[in-house]
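[1] here is a sequence with its predicted model. Questions after.
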Amino acid sequence: MNKIHHLLYDYLISVGITDSSAKYMNMIALLLALLIIVFVIDFLIRKLLVNAFNGFAYRSKSNFDNILVKNKVPRNIAHIIPLLIAIEFIPIVFYDFQYIENIIEKGLKVFGIILTLWIARSVLNSIKDYLKTLPRFKDKPIDSYIQVFMIFAWVIGLFSAFAIISGISFWKFVTTLGAASAVIILVFRDTILGFVASIQVSINDMVRIGDWITFEKYGADGDVTEINLATVKVQNFDKTITTIPTYALISDSFKNWRGMTASGGRRIKRSIILKATSVHYLSEEHVEKLKNIELISNYLTDRQKDINTYNQSKNIDKTLLINGRNLTNLGVFRKYIQSYIEIHSAINKEMTIMTRQLAPTSQGIPLEIYAFSSDKRWENYEYIMSDIFDHMLAAVPYFDLELFELSSGNSLA
């Protein structure tokens, strides 16, 4: 072994080189030889591992091997053996330079910690990418869990590196830092809150990737594209990106539209306002005229028969329409809209279908449609709703009703 330490030293001394110069030249020669050996071994192992993984990935039916190669797992693992060789031979190279040997050896050990973290990160990223290809994990906040693990790994790695550099044992170094725990908690406050929030969001199934959420406080209204340890990214419908702190999901109120998208329809809840002065009883002549409307023809016939039977049985004086039982233009119009909605091809017939009159306001009488469209896509939903109300607005005059409109300046002139 001594011959390796002084591979060139004895020869240099024999040719008249001074002792100090011979030691430096011997060290440089050994260092160059070690570097060449390490780089050659690193290159060969890297090529061997990468080709082996590529071949295995080509033959395997699973795409996990491809993901490992994509995230450079084989490439990072290939550095382990050259690093161990370098650590083993550093004492030989710097045999006559103990101070430099200690510095280089500590540096290589720190690099070993960093390499371990690189390998852990690439493996975890591979697991994350693979899980995202599986349907049952596609909408889960896997990024948060990976980030939490890597934060702990980096903290332990940094502590270990400081312990190596300072020469203090790892546990003693950690114990010393215990006094500064309050500062550490303050520095990692958002990370800790995000970690707790990620767990609660996942356990309670509050938000998934792909959910449509509305968070007015942060101006978010769109689809969740990413859930991280610290933030949730939402792509709004105008294609802008809103970033929300993860802990805000459990500390503030927001709306998740998943229930609507998972249901059989999207709710339509809109009304028109009719003038109260346009509401009146229907005369026999007007009822006969409205019977020409096919949707309510049978209804009017049956209803009119029942009303006439009742009024005759009670000897009601019908010289005034207010006496006895009567049909109103608003009631018949409400029945018409109800029938129209019930047969509309875009309305889900298995969910609530209702046309209702709301409490009168200072503007008039609101008549509201409450139903669910079968198509939940936004653009189609808006088209369906517009189509229904186009028909509803056009039908109002047939029942001698009037819509409420604020008067313009020109109409007052």
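    Nice, I can see it.
[2] okay, CA-based contacts and neighbour counts for the rest of this
    Noted.
[3] give me the distance between the closest residue to residue 321 other than its chain neighbours and residue 75.
    Excluding the flanking residues, the one nearest residue 321 by CA to CA, 6 or more residues apart in numbering is residue 281, at 6.7 Å. Distance, residue 281 to residue 75, by CA to CA, to the nearest Å: 86 Å.
[4] what about these two, which has more around it?
    The neighbour comparison of residue 281 against residue 75 (other CA atoms under 10 Å) goes to residue 75, with 21 against 16.
[5] what helix or strand is that one on?
    Element membership for residue 75, per DSSP states H and E: helix 73-77.
[6] quick one: distance of that helix to the chain centre.
    30 Å (CA atoms, centre = their mean, to the nearest Å).
[7] and here is the other one:
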Amino acid sequence: MLLQIGTHFKEWLTRQGVSEQFSAGIRDITDFVIAFLLILAFYYVVKFVVLGVVRRITRRSSTTWDDALYHSRFFNKVLLFVPGVMLGFVAPLTLSEFPDALVRVLQLIQIYLVFVSISTANAFLNAVYEIYQGFEVSKAKPIKGYLQVFKIILIVIGVIIVISMLLNKSPLYLLGGLGAFSAVLLLIFRDPILGLVAGIQISANDMVRQGDWIVMNKSGADGVVTDISLTTVKVQNWDRTITTIPTYSLVSESFVNWRGMEESGGRRIKRSINIDMNSVKFCSQEMIDRFLHIQLVRPYVESKEQELADYNATNTIDNTVLVNGRRQTNLGIFRAYLSAYLKNNPDIRQDMTFLVRQLQPGESGIPMEIYVFSKVQEWAKYEDIQSDIFDHVLAAIPEFELQVFQNPSGADLRKLGMPGIR
């Protein structure tokens, strides 16, 4: 009914003395504009109704795939086909008097449908990614990079089709011409190509997963992997900053992945305290008697004393000189105490590497190193456990008549009365 407005308008113009051809042209333009407005109105009505129904269905449904499609605006993109398809049918009926304009309008409609198709496919791939992220396997096998490759391919195909429409050439003709620009294309898509190859290697070798703690000193990354895409890997550092690393760098350069520590159930404690070498000495009987009152080290002192006494008696050692034979030292008993203390600590794993050892003596004394694994991996609690251990170790050292080595401070020099120190 409304489309007859153009016909009535044409008849009115004819009665006013306007030529038949010009009146027919005005009629077609009027019909096309009215049809366009009607299609636009129809599209918004259909969109309102359909999206409302879809929204209610997704809220009541227990599945996740429909929610993913709705959140990715897949249904919105599909509905964009409605005005394009309808306009494609109406244009030949309303623009018969303008064949050249009709060709251009139909060409624009085709280009519009191509871009809508790409947009719809992109929304569908986004929904696929969202659905996949709900599975546990997504952490070990990310697919974001592959989906981005598909998106790039779709865009390239779409651009080729559009160019072929504008030039009125076959898409195969343009594809054949791309061979001459292969070097340029390789340069343009260098990072995506390297990222795709790296992504396949990372996934196949299980090198990095989303949620892994990695350290890459060259890039300044020290934190948790939050996203793995085709060209970049995002790492949220412990200071809450974000470091972006090229995906192929994880294959071509070295980095540390702490996942092994997290999966092992233990976190390493590796720290040493420097003992002043001047405080190391043989144990007198008075010291032995005092050490026997330390419960953790008593079994060791008793068994070691018996072993050394038997050895010295068997070899008729002159005990009047301490360097003769074998003797216990305060440093050795302290090392045994540390081992017993850590074995009785409920926060230390006994089934993993367990060492209390001396390192190479140097100008800073004798390093006594503790190399054990904590049962707790959470950073804050792990630091508390480590601090508690060394709080106790520092406080226990004087009980064995040992001293911690540290460089003298101004207060130490003042006590010595050195000139010039106030």
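    Perfect, I can see it now. Treat the numbers as computed from the prediction; the structure is a model and nothing was measured.
[8] mind checking the TM-score on these two?
    Remark: TM-score between the superposed chains equals 0.95 [TM-score structural alignment, normalised by the length of the first structure]; 410 aligned residues with a CA RMSD of 1.8 Å.
[9] next helix or strand past the helix holding residue 75 of the first structure?
    Taking DSSP H and E, what comes next after helix 73-77 of the first structure is helix 80-93.
[10] what's the average distance of that next one to the second structure?
    Compared with the second structure after fitting, helix 80-93 of the first structure deviates on average by 1.8 Å (mean CA distance after the TM-score superposition for the first structure).
[11] show me what that helix is packed against.
    helix 2-5, helix 19-59, helix 98-131 (3 or more CA pairs under 8 Å, 6 or more residues apart in numbering; DSSP states H and E).
[12] which positions in the following helix or strand past the first one come out as buried?
    Which is helix 2-5 of the first structure. The element immediately downstream of helix 2-5 of the first structure (helix or strand, assigned by DSSP H and E) is helix 9-14. Buried residues in helix 9-14 of the first structure, counted by 16 or more other CA atoms under 10 Å: 9, 12.
[13] the second structure: which residue goes with residue 121 of the first structure?
    Aligned by TM-score structural alignment, residue 121 of the first structure pairs with residue 122 of the second structure.
[14] and the helix holding residue 75 of the first structure against the second structure, how far off on average?
    Mean for helix 73-77 of the first structure is 1.3 Å (mean CA distance after the TM-score superposition for the first structure).
[15] leaving out the residues flanking it, which one is nearest to residue 137 of the first structure?
    residue 131 is the one closest to residue 137 of the first structure (CA to CA, 6+ apart), at 5.8 Å.
[16] count of neighbours near that neighbour?
    17.
[17] and for residue 405 of the second structure?
    18.
[18] show me the contacts for it.
    Contact partners of residue 405 of the second structure, counting by CA atoms under 8 Å, 6 or more residues apart in numbering, are 274, 275, 276, 364, 365.
[19] I'd like to know how far the residue nearest to it when sequence neighbours are not counted sits from residue 337 of the second structure.
    The shortest distance from residue 405 of the second structure to any non-neighbouring residue, by CA to CA, 6+ apart, is to residue 276 (4.6 Å). To residue 337 of the second structure, residue 276 of the second structure is 18 Å away according to CA to CA.
[20] these two: which has the busier surroundings?
    Between residue 276 of the second structure and residue 337, counting by other CA under 10 Å, residue 337 is the more crowded of the two (24 against 18).
[21] that older thread, hmm, the match of residue 121 of the first structure is touching residue 153, no?
    No: in this structure, residue 122 of the second structure is not within contact of residue 153 by CA atoms under 8 Å, at 10.9 Å.
[22] so what corresponds to the residue nearest to residue 321 of the first structure in the second structure?
    For residue 281 of the first structure, the residue aligned by TM-score structural alignment is residue 282.
[23] I figured its match hits residue 327, correct?
    Yes: counting by CA under 8 Å, residue 327 is a contact partner of residue 282 of the second structure at 6.4 Å.
[24] can you list contacts of the helix or strand harbouring residue 390 of the first structure?
    Under the criterion of DSSP H and E, residue 390 of the first structure resides in helix 378-395. Under the contact criterion CA under 8 Å, 6+ apart, helix 378-395 of the first structure has outside partners 266, 268, 337, 341, 346, 373, 375.
[25] could you list which of those residues belong to helices?
    If you go by DSSP state H, those have 337, 341 in helices.
[26] now tabulate the contacts of helix 378-395 of the first structure in TSV and tack on neighbour count and distance to residue 215 of the first structure.
    Output for the contacts of helix 378-395 of the first structure, formatted as TSV (neighbours: other CA atoms under 10 Å; distance: CA to CA, whole Å):
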residue	neighbour count	distance to residue 215 of the first structure
266	22	19
268	18	21
337	23	35
341	22	32
346	18	29
373	23	24
375	18	24
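[27] how about the contacts of helix 378-395 of the first structure, which pair is most distant?
    337 and 375 (20.2 Å; CA to CA).
[28] for the stretch 251-400 of the first structure, what spans make up the helices?
    For the stretch 251-400 of the first structure, the helices defined by DSSP state H, counting those that start in this stretch cover 258-262, 284-290, 294-313, 329-343, 378-395.
[29] most tightly surrounded among these?
    helix 329-343 (a mean of 19; mean count of other CA atoms under 10 Å).
[30] for residue 215 of the second structure, helix, strand, or coil?
    Classification of residue 215 of the second structure by DSSP: H, G, I helix; E, B strand; the rest coil places it in strand.
[31] who touches it in this structure?
    By CA under 8 Å, 6+ apart, the neighbours of residue 215 of the second structure are 221, 222, 223, 255, 256, 257.
[32] and for residue 242 of the first structure?
    218, 219, 220, 233, 234, 235, 236.
[33] same thing but 6 Å
    220, 233, 234 (CA atoms under 6 Å, 6 or more residues apart in numbering).
[34] the last one reaches residue 221, doesn't it?
    No: contact status for residue 234 of the first structure versus residue 221: not in contact, 7.4 Å apart, counting by CA atoms under 6 Å.
[35] higher neighbour count, these two?
    residue 234 (28 against 22).
[36] how about the more buried one, what's its match in the second structure?
    Match for residue 234 of the first structure (TM-score structural alignment): residue 235.
[37] what residues sit buried inside whatever helix or strand its match lives in?
    Assigned by DSSP H and E, residue 235 of the second structure falls within strand 232-237. Judged by neighbour count (16+ other CA under 10 Å), strand 232-237 of the second structure contains these buried residues: 232, 233, 234, 235, 236, 237.
[38] could I get the residues you listed as a markdown table with distance to residue 161 of the second structure?
    Below are those laid out as a markdown table (distance: CA to CA, whole Å):
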| residue | distance to residue 161 of the second structure |
| --- | --- |
| 232 | 29 |
| 233 | 32 |
| 234 | 34 |
| 235 | 38 |
| 236 | 40 |
| 237 | 44 |
